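Engineer: Whatever this is, show me its structure:
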Amino acid sequence: MAPDALTTSAQRDYVFVVNPSGANGRTGQQWKKMMPDLNSRLGKDCNIHEALTTGPLHAIEIAREAVRDGAAAVVAVGGDGTLHEVLNGFFDDGKLVQSREGRPGPRTALGLIPMGTGSDLARHFGWNLNDRHQAIDRLVKGHKRRIDVGRVQLPDDKVDRYFLNVASLHLSAKAGYFASMYKKLGNLCYVIGALQAFRSHENRDLRMRTDGGEWTVVPKVTATCVGNAKYFGGGMNITPSADPFNGGLEVVSLMDYKWYDFILKMHTLYQGTHVHLDKVTTNSVQTLEVEEVENESRKGNVFVQADGEHLGFLPAKFSILPEQLDFIL
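Structural biologist: Model (predicted):
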């Protein structure tokens, strides 16, 4: 086949990265059910490639190769964890992956068919969760918009990590770490994760710096959430002013919260009204740097997560990369 033919074919390739074990196996089952409709409606205009993940981080490898091959789109089929890995496949060594030489054309777009436990990014856009017909409609229409991408940098981690939804630290990140162990219980896993995290939780004084300004000590931090979009934890509207198209991050910090505060104020976290309460601060930033106040006896156990995935521990830097990717809406 001539090189031009190869290039033309690659530009029509839609690579669907499927986590068949997602949502206790429901993702794989739903994917099989939608395949006939997908082939019928989308297969006329592009080449559909199915790529099933076999374990953690596999989606990163699949997505990265698809971008290098010049695919028109890479579509994450699953929950926020699958989307997180596919997103990170668009980056390598801190830079956007480029298509291989000889494959010119439009940039590879990122797409999503939400079929996971949380699907919090889909909530941000008001999509009907697990509605395969609506998902196919979006892909067929092919409307794209440049979306902002959040970045997390940990000094002890040589690889930058990227997120579309919400990153966070301390209690919320620790709760997400434990919640991942109970995914078989559906959204109940977030409640169990939070209860388990609280058992060993201590509010901590942390040093923070926004947009390269002065360092300040924020006392008794319970959790700090850094939102590119609004939702996390299976529907909590934690950063209600966040917008993945405005070039900024919304930072919400909860301070000096006790376990009973969460019980009494849980409804405000889902409604997004918690930002008006005492002991909660909110700010719009481009960068946020966070580190522990020196205390050797407790150093090294402040969790950091993004899109529900455990990344490591403080110190950490969060930043925004405006209009970084074409996203299929």
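Engineer: all contacts plus neighbour counts: C-alpha atoms, from now on.
Structural biologist: Will do.
Engineer: What are the boundaries of the helices in the stretch 101-250 of the chain?
Structural biologist: With helices called from DSSP state H, counting those that start in this stretch, the stretch 101-250 of the chain shows them at 120-124, 132-141, 171-179, 188-199.
Engineer: Most tightly packed of those helices?
Structural biologist: Of all the helices of the stretch 101-250 of the chain, helix 171-179 has the most neighbours on average by mean count of other C-alpha atoms under 10 Å, namely a mean of 26.
Engineer: That helix: how far from the chain's middle?
Structural biologist: Offset of helix 171-179 from its chain centre (C-alpha atoms, centre = their mean, to the nearest Å): 15 Å.
Engineer: One more, please, to line up against the first structure:
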Amino acid sequence: MKRATLLYNPRAGSNRAKRLEAVERAKRVLVDAGVAAECVATQSADSAGAQARDAIQRGSDTVLACGGDGTLHDTLQGVVGTDAAVGVIPLGTANALANDLRIPAHPERAARTILQYKPRWLPAGTISYARREGEPATRYFTVMAGVGPDAAMVYELSAKWKNSLGLLSYLVKSAQLFLSHHFATFEVEYDDLITGMRHTTQTISVMAVRITDFGNVLRKLAPGAALENADLRIVILTKHPRINFLLHLTSALVGYRPGLPGIKFASASEVRCHVLDGHREEQTIRAEADGEHLGRLPVTIGIRQRAFRLLMPPDRA
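Structural biologist: Now for the predicted structure:
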């Protein structure tokens, strides 16, 4: 790392002055280590990707997303396909990737940790979906993508809730959805990479997971998932959807156990989600990636090999 850009969202969090101070503290650690570093505020909610690419074109060999999984998600859109490395300084509500990479939730300690990490080429998840107006779009992701309850939760969860309650907000909103929300059924199709068999089933929920350990209140959401893997680890609720949504949430708190009834795990390189024939519920079936609400069905979740370079612990680089 010789020249780094620290991207942060000045509008995120309940204490914006404190956030800027945290970014500056991380920057000082890098500068003291001989890195030419600059802090750059994102201009809008979805400008991080373009700003990351601009920083790379101006000579940055590293872009550090200072925030949560959403900040990294936006930054990733501009880093994929370049030789620059991307890293994380965790300052957000949800820091799943930072937890998986063992990066401390403290600006100086995170920066010192990042200085010891090495860049590694990794696959990136891809998700194609329909925007609100119906036009197609595609995004890259690192942590997970989902269709169904988790996306509905992200859609319903306001920034005010996240800022005031943090991770508790996710649990509160999940409980509310469990008690009150109707989850529409849709069709999912995938080829199991282990058995070679094609599966088509109906479900209310699909998640494609790319990391091992979410940390905090969540542990292993999908056993066998890892950033280094060339596939997606998928989780599908196969029956008794309302009961299994609660089971899904509860078991995630302690780590999934193999053999849970109504929950299917598989490895796949692509997952296709469609509205059932004769149904008109595509507007209510939502999609998300890395905790960011994206759009609706139809959705295809896939993977792009050797997509980006991520700063990782030496034992994983």
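Engineer: returning to that earlier point: out of the helices of the stretch 101-250 of the first structure, which is closest to Gly234 of the first structure?
Structural biologist: For the helices of the stretch 101-250 of the first structure, proximity to Gly234 of the first structure was assessed by C-alpha to C-alpha; helix 120-124 is nearest, at 6.1 Å.
Engineer: what about that closest one, how far off from the second structure?
Structural biologist: Compared with the second structure after fitting, helix 120-124 of the first structure has a mean deviation of 1.3 Å; criterion: mean C-alpha distance after the TM-score superposition for the first structure.
Engineer: thinking again about what came up before, could you redo the helices of the stretch 101-250 of the first structure as TSV and give each row distance to Gly89 of the first structure?
Structural biologist: Formatted as TSV, these follow (distance: least, C-alpha to C-alpha, whole Å):
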stretch	distance to Gly89 of the first structure
helix 120-124	18
helix 132-141	20
helix 171-179	22
helix 188-199	26
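Engineer: For Tyr14 of the first structure, which of those helices is the nearest?
Structural biologist: helix 132-141 (9.7 Å).
Engineer: tell me, the closest one lands on which residues of the second structure?
Structural biologist: Mapped onto the second structure using TM-score structural alignment, helix 132-141 of the first structure covers residues 107-116.
Engineer: where exactly do the strands run in the stretch 51-200 of the second structure?
Structural biologist: 62-67, 85-90, 118-130, 136-141, 144-147, 186-191, 198-203 (DSSP state E, counting those that start in this stretch).
Engineer: Between the helices of the stretch 101-250 of the first structure, which one is closest to Gly227 of the first structure.
Structural biologist: helix 120-124 (11.0 Å).
Engineer: just to revisit the earlier point, so which of the helices of the stretch 101-250 of the first structure comes closest to Asp205 of the first structure?
Structural biologist: It's helix 171-179; of the helices of the stretch 101-250 of the first structure, that one is closest to Asp205 of the first structure (C-alpha to C-alpha) at 13.1 Å.
Engineer: and for that closest one, what span of the second structure is it aligned with?
Structural biologist: So helix 171-179 of the first structure sits over residues 149-157 in the second structure, by TM-score structural alignment.
Engineer: State the number of residues packed around the counterpart of Leu221 of the second structure in the first structure.
Structural biologist: Alignment note: Leu221 of the second structure maps to Ile238 in the first structure; criterion TM-score structural alignment. Burial of Ile238 of the first structure is recorded as 29 neighbouring residues (other C-alpha atoms under 10 Å).
Engineer: I'd say Ile238 of the first structure and Ala229 touch.
Structural biologist: No - Ile238 of the first structure is beyond contact range of Ala229, at 9.2 Å (criterion: C-alpha atoms under 8 Å).
Engineer: re the thing from before, can you tell me which of the helices of the stretch 101-250 of the first structure is nearest to Pro56 of the first structure?
Structural biologist: helix 171-179 (14.7 Å).
Engineer: Mean distance between that closest one and the second structure after superposition?
Structural biologist: Mean deviation for helix 171-179 of the first structure: 1.2 Å (mean C-alpha distance after the TM-score superposition for the first structure).
Engineer: and that helix with helix 188-199, angle?
Structural biologist: 120 degrees (axes from the mean of the first three to the mean of the last three C-alpha atoms, to 10 degrees).
Engineer: quick one: contacts of helix 171-179 of the first structure?
Structural biologist: 189-198, 201, 222-225, 233, 302-305, 308-310 (C-alpha atoms under 8 Å, 6 or more residues apart in numbering).
Engineer: among the strands of the stretch 51-200 of the second structure, which is nearest Met312 of the second structure?
Structural biologist: strand 118-130 (5.4 Å).
Engineer: count of neighbours near the closest residue to Pro119 of the second structure other than its chain neighbours?
Structural biologist: Ranked by C-alpha to C-alpha, 6 or more residues apart in numbering and with sequence neighbours excluded, the top spatial neighbour of Pro119 of the second structure is Leu311, at 4.2 Å. Residues within reach of Leu311 of the second structure, counting by other C-alpha under 10 Å, total 24.
Engineer: What of Ser158 of the second structure?
Structural biologist: Counted with other C-alpha under 10 Å, Ser158 of the second structure comes out at 11.
Engineer: likewise the one 3 residues further on?
Structural biologist: Using other C-alpha under 10 Å, Trp161 of the second structure has 16 neighbouring residues.
Engineer: surely it meets Leu167?
Structural biologist: No - contact criterion C-alpha under 8 Å: Trp161 of the second structure and Leu167 do not qualify, at 9.6 Å.
Engineer: Could you find the counterpart of Tyr190 of the first structure in the second structure?
Structural biologist: Using TM-score structural alignment, Tyr190 of the first structure pairs with Tyr170 in the second structure.
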